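Visitor: Sequence and computational prediction follow.
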Amino acid sequence: MPQDPSPPLTPAVLSALRTGTHTLHVALEQRLPFFSATLDRAHYTRLLSAYFGFYQPLEDALLHSAFIPEGFDLQARLKTQALVQDLQALGDDPGALPRCHTLPALHSEACVLGVLYVLEGATLGGNILRKQIAQHLGLDTHSGGSFLYVYGEDTGRRWKTFMAFLGSVQLDEHAQREAVHAACSTFSCFEQWLECQEVLI
């Protein structure tokens, strides 16, 4: 009698990233004010402004990195323009906002993948947050919610595509540790920046 096929194995790097970033991920998630009853339009605008101040320099660094993995379409994954659109819709001027200067290092392909893992994971989670913002503040993709729904209905598919790409890159144990360190650094740098901008709970 034929046996049921075994589920596909999780790539070692993905397991390492999930395990290595779990504590930092949960800690930051608990401090984000998206589900706070006191979140109003002004606080949300300040929150997006802080997001812009981190994403813009980090994505700029990625664009100038020599370590983007071959075959990865970085341009299709950038989020800064969506933040610009939202801030302008909310009456803020992105050009006048402060930028974060403490960013994760991008000195290898593994580091880049670790950073991208965090950014793409945040985009996946944004799909839940945008529903909360729509209900609580009445904002949609045209009035300040495009960043949280930047991939639209393709969000789930694009996460799976990224996971497949991540699993296809050959990383030895040292490179996997580099990826995890970069991912953890991304969470830490982001939380410290948001703390500095006084937008966390």
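Guide: Structure's in. What do you need? Numbers count the residues shown, from 1 in each chain.

Visitor: Every contact and neighbour count from this point should use C-alpha atoms.
Guide: Will do.

Visitor: element containing the residue nearest the centre of the chain, please.
Guide: For the chain, the residue nearest the mean C-alpha position is residue 119 (2.3 Å; Cα atoms, centre = their mean). Using DSSP states H and E, residue 119 sits in helix 109-137.

Visitor: How about the next helix or strand after that helix, which residues are buried there?
Guide: Downstream of helix 109-137, the first helix or strand assigned by DSSP H and E is helix 155-168. Neighbour-count burial for helix 155-168, with 16 or more other Cα atoms under 10 Å as criterion, is recorded at 155, 158-159, 162-163, 166.

Visitor: put this beside the first:
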Amino acid sequence: MGIEAGLLKELREKTRTEHTRIESVLRLTHPMSAARYAGVMAGFHEFLWRWEPRVAAALPAHLRDWSAKRKRSGFAADDLRQLGAPHTPHLAHAAERAVRSIPMADVAGALGSMYVIEGSALGGQVITPLLRQHLGLTPSTGASYFHGHGPATAAMWRDFREVIARELGDDAAAARSACHSAQRTFAALCELFEEVPA
């Protein structure tokens, strides 16, 4: 438990600046237009369907089924269909650059990057009711990405914490690799979403 707390604390502290920046770029807790929301969803979709295979390739075989159950790119794709959102080639190119910039040569890099996306799923539970309030969207009408796995999200986050602690243990080099990958993932997402018109 001490190792888990120490590693997660280090990840949280080392990414504090980047976490603040992505919140400022996305502004998801503020009212937004339907067009802005569609752009945000297009960004997540373009990012995730490129990012998920890279994560899977970097993880050891015994974690691949585990990671597959956590995929959220399908939710984003469903939302775009519900919204009737247009194709956004500029976001596709930006997402390609963003995903390529994340270091995921090993399990530590993959789990560090996952820390960012898994953590965002928790935030999605706060965003979902705001989307209903501001845009009238529900999980079945365009807000499934942020709803994600719904009531199971908190348990999935606890499970992720246990896995990252078990896999990386007290290896200082692995912790540094995970933190670097997490920082770069936040930065990559910021660069991507800065392409979405305000």
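Guide: Nice, I can see it. Nothing here was measured: the structure is a model prediction, and the numbers come from that model.

Visitor: one step back: mean shift between the helix holding residue 119 of structure 1 and structure 2?
Guide: Superposed on structure 2, helix 109-137 of structure 1 shows a mean distance of 0.6 Å to its aligned residues (mean Cα distance after the TM-score superposition for structure 1).

Visitor: and that helix, what does it pack onto?
Guide: helix 155-168, helix 173-196 (3 or more Cα pairs under 8 Å, 6 or more residues apart in numbering; DSSP states H and E).

Visitor: equivalent range in structure 2 for that helix?
Guide: With TM-score structural alignment applied, helix 109-137 of structure 1 matches the range 107-135 in structure 2.

Visitor: from the middle of its chain, how far away would that stretch be?
Guide: Stretch 107-135 of structure 2 sits 5 Å away from the centroid of its parent chain (Cα atoms, centre = their mean, to the nearest Å).

Visitor: for stretch 86-101 of structure 1, same thing?
Guide: In terms of Cα atoms, centre = their mean, the centre of stretch 86-101 of structure 1 is found 18 Å from the chain centre.

Visitor: Next: stretch 10-28 of structure 1.
Guide: 14 Å.

Visitor: So for it, what gets flagged as buried?
Guide: Buried-residue list, stretch 10-28 of structure 1, by 16+ other Cα under 10 Å: 13-14, 16-17, 20-21, 24-25, 28.

Visitor: Residue 99 of structure 1: which of the helices and strands packed on helix 109-137 of structure 1 is closest?
Guide: Evaluated over those, closeness to residue 99 of structure 1 peaks at helix 173-196, with 9.2 Å, by Cα to Cα.

Visitor: Check which residues of the closest one are buried.
Guide: 175-194.

Visitor: mean shift between that helix and structure 2?
Guide: Mean for helix 173-196 of structure 1 is 0.5 Å (mean Cα distance after the TM-score superposition for structure 1).

Visitor: hang on, the earlier thing: between which two of the buried residues of helix 155-168 of structure 1 is the distance greatest?
Guide: 155 and 166 (16.4 Å).

Visitor: any idea how far residue 188 of structure 1 is from the closest residue to residue 108 of structure 1 other than its chain neighbours?
Guide: Distances taken as Cα to Cα, 6 or more residues apart in numbering place residue 67 nearest to residue 108 of structure 1, at 5.6 Å, with adjacent residues excluded. Using Cα to Cα, to the nearest Å, one gets 22 Å for the distance from residue 67 of structure 1 to residue 188 of structure 1.

Visitor: And for residue 181 of structure 1?
Guide: From residue 181 of structure 1 to residue 188 of structure 1 the distance is 10 Å (Cα to Cα).

Visitor: which residues do the two both contact?
Guide: Shared contacts of residue 181 of structure 1 and residue 188 (Cα atoms under 8 Å, 6 or more residues apart in numbering): none.

Visitor: Tell me how far the helix or strand residue 96 of structure 2 falls within lies from the chain's centre.
Guide: Under the criterion of DSSP H and E, residue 96 of structure 2 resides in helix 89-100. Counting by Cα atoms, centre = their mean, helix 89-100 of structure 2 is centred 15 Å from the centre of its parent chain.

Visitor: neighbouring contacts of that helix?
Guide: 42-43, 46-47, 50-51, 185, 188-189, 191-192, 195-196.

Visitor: Next one: the corresponding residue of structure 2 for residue 153 of structure 1 from residue 44 of structure 2, what distance?
Guide: The alignment partner of residue 153 of structure 1 in structure 2, by TM-score structural alignment, is residue 151. The spacing between residue 151 of structure 2 and residue 44 of structure 2, counted by Cα to Cα, is 21 Å.
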